[in-house]
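Participant: Structure for this input, please:
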Amino acid sequence: MTDRVEEVLARAAAPIEASPDELRAMADSRAVLTAATTEVYGTTRGFGPLAAYPADPDPRRQGLGLVSHLAVGQGEPLSPGVTRTMVWLRLRSMALGHSAVDPALWVALADQWNAGFTPVVPREGSLSASGDLVPLAHAALAAGGSGTELAWHDDAQVRAAGRLRALGLSPVVWEARTALAFVNGSSASLAQALHNHRTLRASVRLAAAATARIVTLLGADPAPYGEPLSRVRNQPGQRSVAAWIRAALPPDGVRADSRPLQERYSLRCAPQVLGAVLDQLDAQGTILSREADGCTDNPVIVDGDVHHGGNFHAAPVALATEAHAVCAHQVALLMERQLALLIDPTVNGGLPPMLTPAPGAASGLAGVQIAAASHLARLRQLAHPASTTTIPVNLENQDHTPLALNGANAVADMLERVRWIAGSLLVAVNQHTHLRPAATTGLWARLRAAIGPLDGDRPLAAAVRDAAALGLPEEG
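Facilitator: Predicted coordinates:
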């Protein structure tokens, strides 16, 4: 299955440069705007409902006023990786030649991005309606060297103006049309959704690998992962997941005499559950990659005319993000249920309860399961669809808001809990092999080397984090 999102993220990690055709298209669209004899939103008129009033005659004051009044974000910042993707997405959208941006200003922004300049952008405060105005305004002010804004220097946050000087870069000077084109798009929510998508897909691969390991350790029936079952179901995601599991099973594996004919659903139906998630990711990846290659701006210049509309509205990203939330829950639930199976002496292959060698005197993985259940419960709270919480604002101008960044941020928080649950499951798989040694290679060998046997009770928070980092590494 084609991973379109990974293709976008790979492009977003490479240096950006406008081709001669793109520079010409930007200049041509700007010429159309300059020659326009009708009123143009944000250029000759104000912003939002204030479009009923004339704009500031000084385009620089108009542009700086736009990004200044929108710099009201709060909370923790977007990760540097997400922020860099966000700025890259704005640059790509602007380079399509529909936004009438100043080509020289575009080149200056691209130079900043290529040099590694990365603003610190608060992640809270966007409605994702007229685009992700608030986070993008902070990025715009940082690019302009504002004394109020910060930038990343490795893991530290430093003054944006000082960081620009250290990189030998000049701050940009915003004017109205280019400033509006920069803040007026879905790029913050889209960037977070793209990175969420990558992590969620990796979690599916990990869950498939963990399933194969558990089947192997328990001697469970390999038949549920056979090609014939997936072939007749006719779902590509199921076929892919079943093939991943099958490839990690012993080639001569058979059901042990001690195992039931049919295992619990968390083992037996893993290809169906994870395959459904994979199919959803394929569908949402198509939507997100289209958004990444589109123009999310207003107004836009098309075929020599100025068109006012709503291409900034992030509904496609919002709905894709809500599908991500449902998928993240499915993966987390499956892994939590597999953890429950491994610590249950009635189904874990005859090992002690909680996988402790001294039940009663020690509690083994009881605390690990308690915490995993809490993480799953919190994950469920975070899964509420953000688009159902719309609140009209802006003198009713923005009377339908998708809240895509709120949803994407919630999914990012969900995926953090997916990591913790995954780490909990991997600790249990590892302890199973300590109690009943089995051949270990790859991830399982690294886990065994990193996390020793649980002979008696000890704090396991660090072990869960270490296991999660081995199985589902966080992006740098």
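
Participant: From here on, just use CA atoms for contacts and neighbour counts.
Facilitator: Fine.

Participant: Just the buried residues of stretch 427-441, please?
Facilitator: Residues of stretch 427-441 classed as buried: 427, 428, 429, 430, 431, 432, 433, 434, 435 (neighbour count, 16 or more other C-alpha atoms under 10 Å).

Participant: Now flag whichever of those residues is closest to residue 273.
Facilitator: For the buried residues of stretch 427-441, the minimum distance to residue 273 (C-alpha to C-alpha) is 20.3 Å, reached by residue 429.

Participant: Distance of that closest one relative to residue 209?
Facilitator: Taken as C-alpha to C-alpha, to the nearest Å, the spacing of residue 429 relative to residue 209 amounts to 11 Å.

Participant: Check residue 158 too.
Facilitator: 41 Å.

Participant: same check, this time on residue 190
Facilitator: Shown here: residue 190 relative to residue 209, a distance of 29 Å by C-alpha to C-alpha.

Participant: of these two, who's got more company?
Facilitator: When residue 190 is set against residue 209 and neighbours are counted by other C-alpha atoms under 10 Å, the residue ahead is residue 190, at 30 against 22.

Participant: in which helix or strand would I find the more buried one?
Facilitator: Following DSSP states H and E, the helix or strand that holds residue 190 is helix 187-218.

Participant: Following up with a second sequence; could you model it the same way so I can compare the two?
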Amino acid sequence: MVILDGEHLTFDQVEKVLNDGEMIKASEESMARVVKSREAVEKIVNEGRVIYGITTGFGKLSDVYIPSEDVEDLQINLIRSHACGVGDPFPEKVSRAMMLLRANALLKGFSGVRPVLIERLIELVNSNIHPVIPQQGSLGASGDLAPLSHLALVLVGEGEVFYKGERQPTEKVYQRLGIFPLTLTAKEGLALINGTQAMTAQGVVAVMEAIQLAKQSEAISALTIEALNGIVTAFDESVHKARGYQEQIDVAARLREYLSGSSLVTEQGELRVQDAYSLRCIPQVHGATWQALNYVIEKLQIEMNAATDNPLIFDDGDKVISGGNFHGQPIALAMDFLGIAMAEVANISERRIERLVNPQLNDLPPFLSKNSGLESGAMILQYAAASLVSENKTLAHPASVDSIPSSANQEDHVSMGTIGSRHAYQIIQNVRRVLAIELFCAMQALEFRDKDKMAERTKAVYLKGREQVPAVEHDRVFSKDIEKLAGWLLTNEWKQLFLESLKL
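Facilitator: Modelled structure (predicted):
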């Protein structure tokens, strides 16, 4: 059971909720804060005080006073009008993360919602009822208004949900389970949609997959090094300590560990003096990606426990401040950085693929085919990798450098952080397939080496990989092999067999 208190949610806990179906509940202390914050909102309404979003309209309409008898209509109108997301829905895991993070943010006690709203979010997570939330339509400032409005629709019994593998009307699922729709009261609609939970949820899911891929890229590149009789001298600890980046030092150490005991690798000057950069500079390039991942993790960890709605209520309602914590710029920059850093993992991987298949760059059969000429072997696998890498270059263009004014120029600078997070996630899916292609080619190249000379760890990767796809005897439809390996890279088997035993 993961206990939410608005302050201490961790990546490990989020991963358990998203991947393992761990149940969640709110701490008693955080719910007590929520109650006090709600009492402050009700006092504001009863006193007729003019406070943004509680007794006024929204955005450019913030100067329009709303009498107390209309506050419920104000909130439901807000949700319905702002639910204008378009495009394919977010994956269920992202929708689930959005509810988890929104509940955690509201538990900080600065938002003025009733406990029942948070209880409903928790109930939906624990019941595996996930709102259908279109991916496109957020500017990433004023919060993720459109995506979060689709989430809020589900709380009031509208919109659609994913439940037991089916996309269904919320009303139908509620009726089946005996769940009653909520009625939003003062401030609650705004509190639900003023936040960065769409970009943050997508970012959390993306970085979790990115971390696993970064680890896998080291194991896969170790197989490539063996297949190409790579020079391990370049990974000597003294080289990397001389530069001083800890992440680079760590990657080099893990490569040495993967390759320990291998008779396929060489020392400097044994076959050649230097390897190409795509082999020699793996610690420098992959290490820089780890630096970026650590930065992204740090920002997401803060945002997962942040109050990002507006206005925020302090001192039992004596201080209600309209600020801009909903602005997604910190996450927008982090997501752009994530996409760029992971695109580089694919860039250098594609160069290693080229070295595996190009007979001018190795001593292996052309395109790793046993019947070169009659059969094309792995020739077009490199094309596919190059295509994915090129696509990533367009997706890695920073979304955060763009801004379009909205709400009659009241909201005149926005982050585009949700676009950045979606693009980062797309890049990561492409990276996985590029790494799958490298793994495929490295294993095939090793068919022409003495596999008994492989290191213990790399041979374990090879043998498990061969359980997924057989060696190539003749040309076949290779796309099936790549998708099989890419799917395997998503599984926990890697974590259990190859990653946990290393110092990762």
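
Participant: After superposition, what's the TM-score here?
Facilitator: Put the two chains on top of each other and the TM-score (TM-score structural alignment, normalised by the length of the first structure) is 0.94; 470 aligned residues with a C-alpha RMSD of 2.1 Å.

Participant: OK, contacts around the most centrally placed residue in the first structure?
Facilitator: For the first structure, the residue whose C-alpha lies nearest the mean C-alpha position (C-alpha atoms, centre = their mean) is residue 196; its distance is 1.7 Å. Taking C-alpha atoms under 8 Å, 6 or more residues apart in numbering as the contact definition, residue 196 of the first structure lies against 324, 408, 411, 412, 415.

Participant: how about it, what's its partner in the second structure?
Facilitator: Residue 196 of the first structure maps onto residue 206 in the second structure, with residues paired by TM-score structural alignment.

Participant: With residue 383 of the first structure instead?
Facilitator: Using TM-score structural alignment as the criterion, the counterpart of residue 383 of the first structure in the second structure is residue 396.

Participant: Would you mind measuring from its match to residue 91 of the second structure?
Facilitator: Using C-alpha to C-alpha, we find residue 396 of the second structure at a distance of 21 Å from residue 91 of the second structure.

Participant: more crowded one of the two?
Facilitator: Set side by side, residue 396 of the second structure and residue 91 show unequal neighbour counts under other C-alpha under 10 Å, the larger going to residue 396 at 24 against 16.

Participant: Would you agree that one is in contact with residue 341?
Facilitator: No: between residue 396 of the second structure and residue 341 no contact is recorded; they are 9.0 Å apart, counting by C-alpha atoms under 8 Å.

Participant: Would you mind measuring from the spatially closest residue to residue 17 of the first structure that is not a sequence neighbour to residue 84 of the first structure?
Facilitator: Nearest residue to residue 17 of the first structure, sequence neighbours excluded (C-alpha to C-alpha, 6 or more residues apart in numbering): residue 110, at 6.9 Å. The gap separating residue 110 of the first structure from residue 84 of the first structure is 11 Å, by C-alpha to C-alpha.

Participant: Also residue 337 of the first structure?
Facilitator: Counting by C-alpha to C-alpha, the separation of residue 337 of the first structure from residue 84 of the first structure is 37 Å.

Participant: Which stretches in the stretch 251-400 of the first structure count as strands?
Facilitator: Counting by DSSP state E, counting those that start in this stretch, the stretch 251-400 of the first structure forms strands over residues 300-302, 305-307, given from the N-terminal end onward.

Participant: any chance of the ones you listed in JSON lines, with mean neighbour count too?
Facilitator: Formatted as JSON lines, these follow (neighbours: other C-alpha atoms under 10 Å):
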{"stretch": "strand 300-302", "mean neighbour count": "19"}
{"stretch": "strand 305-307", "mean neighbour count": "17"}
